[in-house]
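Q: With the sequence up front, the predicted model follows.
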Amino acid sequence: MKMNPLGRTGIKVSELCIGTMTFGTQTDEGESHAQIDMALNYGINFLDTAEMYPVNPISSQTQGDSEVIVGNWIASSGRRNDVVVATKHSGAGLRHIRDGAPITACSISEAIEGSLKRLKTDYIDLYQFHWPNRGSYMFRQNWRFDPSKQDTTSTLSHMEDALEVLQREVDRGHIRAFGLSNESAWGTSQWLRMAQAVGGPRVASVQNEYSLLCRLYDTDMAEMSVHEDLILLAFSPLATGLLTGKYQGGAVPEGSRKLLQETLGGRVTPRVFEAVEGYLSIARRHGLDPVHMALAFTLQRPFICSSIFGATRLDQLEHILKMDGLRLSDAVLDEIDQVHIQYPMPF
């Protein structure tokens, strides 16, 4: 498994990362632990979770269970030093987490303490803000920019206060690095500028959605990443399973996410299945597995450090891991570009 530097942190992570958002709902604890063991045997050392997980569904009854399951594995395996653990601080909107309050200087230490307890560890390798207080362009919220909910002065003040608290947590040994998620080019640039101006941990990474079907990162965010040496952790590289082809022709497999979330978070549109077919046809012509092709595409982008994927079952994980080392030819990449031009924004 290829290892990549996590920005300027000195931490090395595998180019594939296990996402744990189904641990505790679709994936029980025994299966979750087996997945972690298998992933490590294949050379993956990177786990991503969050205080709000699991999803499908999100609920107050299960909130934090994914971290608990990872923590139980850490405690029982004794292999804390073999994994890089990333987790996230939820932003505003989830009523069962801090009554839906936004990220504040006061909430950061509280949230870190909660994650440390659930994860049964003394430190978090990468601590991320799950989405900014200003809102996000992810999750199909990119169609209309509304500046009425944004205030530059309060945003910059929040960043300064947050960096001060984050630095204290670094000094206490509770976190090693700081990252963002569902962020914009302006927001990321301001975090970088603020850390340089007032101190605090420099942003190491951004975790945004990125796949053959979702390439919003390819423009201003990509340029920022390359010039600022700030890497992308791509989530949903299989577009919630759409790129596997399993939903083509109206199919909804038993146990699949689409049974629980019919629109797959707004990704199911009249054009998306045509776009998926375009990519599936490339895989067929070149004798590629579509899952492997979709993941390999993300790993060959110049700004990506690691792709975060989730597997509900152990056999799905085993299938994914068979793509280790795959790199797509120029011919395949050229054909991918042509489908992307035809279907640039399928959802």
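A: Looks like it arrived, so ask away. In this text the structure is predicted, and so the values were computed from the model without any measurement.
Q: rest of the way, CA atoms for contacts and neighbours
A: Noted.
Q: Spell out the secondary structure type for Gln207.
A: With DSSP: H, G, I helix; E, B strand; the rest coil as the basis, the three-state label of Gln207 is strand.
Q: putting a second one here so we can go through both:
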Amino acid sequence: MKYNTLGRTGISVSEICLGTMTWGTQNTEAQAHEQMDYAVENGVNFFDTAELYPTTPVSAETQGLTEDYIGTWFQKTGKRKDVVLATKVAGSGRPYIRNGRDIDADGIREAVDTSLKRLRTDYIDLYQVHWPNRGTYHFRGAWGFDASGQDTVRTLAEINEKLDTLGELVKAGKIRAIGLSNESAWGTQKYIDLAEAKGLPRVASIQNEYNLLYRSFDLDLAEVAHHENVGLLAYSPLAGGILTGKYQNGGRPAGSRGTINTDIGGRLQPLQEAPVKAYLDLAAQHGLDAAQLAIAFTLTRPFMASCIIGATTMEQLKTDVAAKDVTLSDDVLKGIAAIHRLYPMPI
């Protein structure tokens, strides 16, 4: 397992991160514990979760179970110090989480304390803003995104409020480092500039979607990541499972995410069929597992801090973790580049 330093924090994280958003719906507590056992035994020292989870599907009844399962695993194994633990404060839109209001100072404090209780720990290594109050072009929002209606003064005031509060929590020892999620290049740079001007915690990472079908990070955000030393934590490296090929030609395997979140967050639609087939054919031509091809590709990117994998079965987890040992040849990388040129953003 390769390890990368998280921003300028000195925190070392495995290049494979264990994602958790299925725990509490698709996975039981015992299954979650089994996944954590296997991951740690195989060099994974980084877990990512969120107060919102599980998300397959989201509901008021299950919200928080994922963090709770991690907490019971820490309690059972005593391995809290073996894990770099990341979680997130939820943004607006869920009425059962702080009445659906935008992220503010009181909400951050409440969310941190609640997560610490569920996780059965007294500190969080990386605390992330799940999505910005002003909205985001992620979650399939790129096609209708329009920043012209954003209020600059209000947005900067909100970023200041978040940074002040996160700085307070770092001083209190409740969190060690901060990160963003579903952010833009402009938003990330503003967090960095304001933090440096005020002596507040500096953004260590950006958790955005990144996979063979969705590579917006390659452009402006990659430039920010390089110059500001802010690594990407890539979520959905398999595009919700689409890049494994299991949904090709209308397939809907029993118990899969496609039978729960039926369009997989807007990803599962006809335009993805042709590029997915091309990537599947490329993998077959070179004797590679399709999932491992997709994950191994993310690990080649210079801005990648860690790739967040998610699995509902141990077989899937073992396949995904083993992607760390897959080296993509120049021919494979050229094949990926050619397919990307034909299908730059099909989801």
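A: That came through, no problem. Worth saying up front: this structure is predicted, and the values here are computed from it rather than measured.
Q: Got a TM-score for the two of them?
A: The TM-score (TM-score structural alignment, normalised by the length of the first structure) is 0.98; 347 aligned residues with a Cα RMSD of 0.9 Å.
Q: Could you pull out the helices in the first structure for me?
A: With DSSP state H as the criterion, the first structure has helices at 29-41, 65-77, 105-119, 152-171, 185-198, 220-228, 257-260, 272-285, 290-299, 314-321, 330-342.
Q: need those in a markdown table with distance to Ser205 of the first structure and mean neighbour count, can you?
A: Output for the helices of the first structure, formatted as a markdown table (distance: least, Cα to Cα, whole Å; neighbours: other Cα atoms under 10 Å):
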| stretch | distance to Ser205 of the first structure | mean neighbour count |
| --- | --- | --- |
| helix 29-41 | 22 | 18 |
| helix 65-77 | 21 | 20 |
| helix 105-119 | 18 | 18 |
| helix 152-171 | 15 | 16 |
| helix 185-198 | 9 | 16 |
| helix 220-228 | 9 | 16 |
| helix 257-260 | 28 | 16 |
| helix 272-285 | 28 | 18 |
| helix 290-299 | 15 | 22 |
| helix 314-321 | 24 | 15 |
| helix 330-342 | 25 | 14 |
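Q: how many other residues sit next to the corresponding residue of the first structure for Lys79 of the second structure?
A: Mapped onto the first structure by TM-score structural alignment, Lys79 of the second structure lines up with Arg79. Neighbourhood size, Arg79 of the first structure [other Cα atoms under 10 Å]: 10.
Q: same check, this time on Arg215 of the second structure
A: Neighbours of Arg215 of the second structure under the rule other Cα under 10 Å: 15.
Q: Give me the residue at the spatial middle of the first structure.
A: Phe235 (3.6 Å; Cα atoms, centre = their mean).
Q: Relative to Asp193 of the second structure, how far out is the residue with the largest distance to the centre of the second structure?
A: The outermost residue of the second structure relative to its centre, with distances by Cα atoms, centre = their mean, is Gln285 at 29.9 Å. Relative to Asp193 of the second structure, Gln285 of the second structure is positioned 47 Å away (Cα to Cα, to the nearest Å).
Q: tell me the contacts of Gln35 of the first structure?
A: Counting by Cα atoms under 8 Å, 6 or more residues apart in numbering, Gln35 of the first structure touches 314, 317.
Q: The residue mapped onto Thr263 of the first structure from the second structure: how many residues sit nearby?
A: When the second structure is aligned by TM-score structural alignment, Thr263 of the first structure is paired with Asp263. Asp263 of the second structure has 13 neighbouring residues, counting by other Cα under 10 Å.
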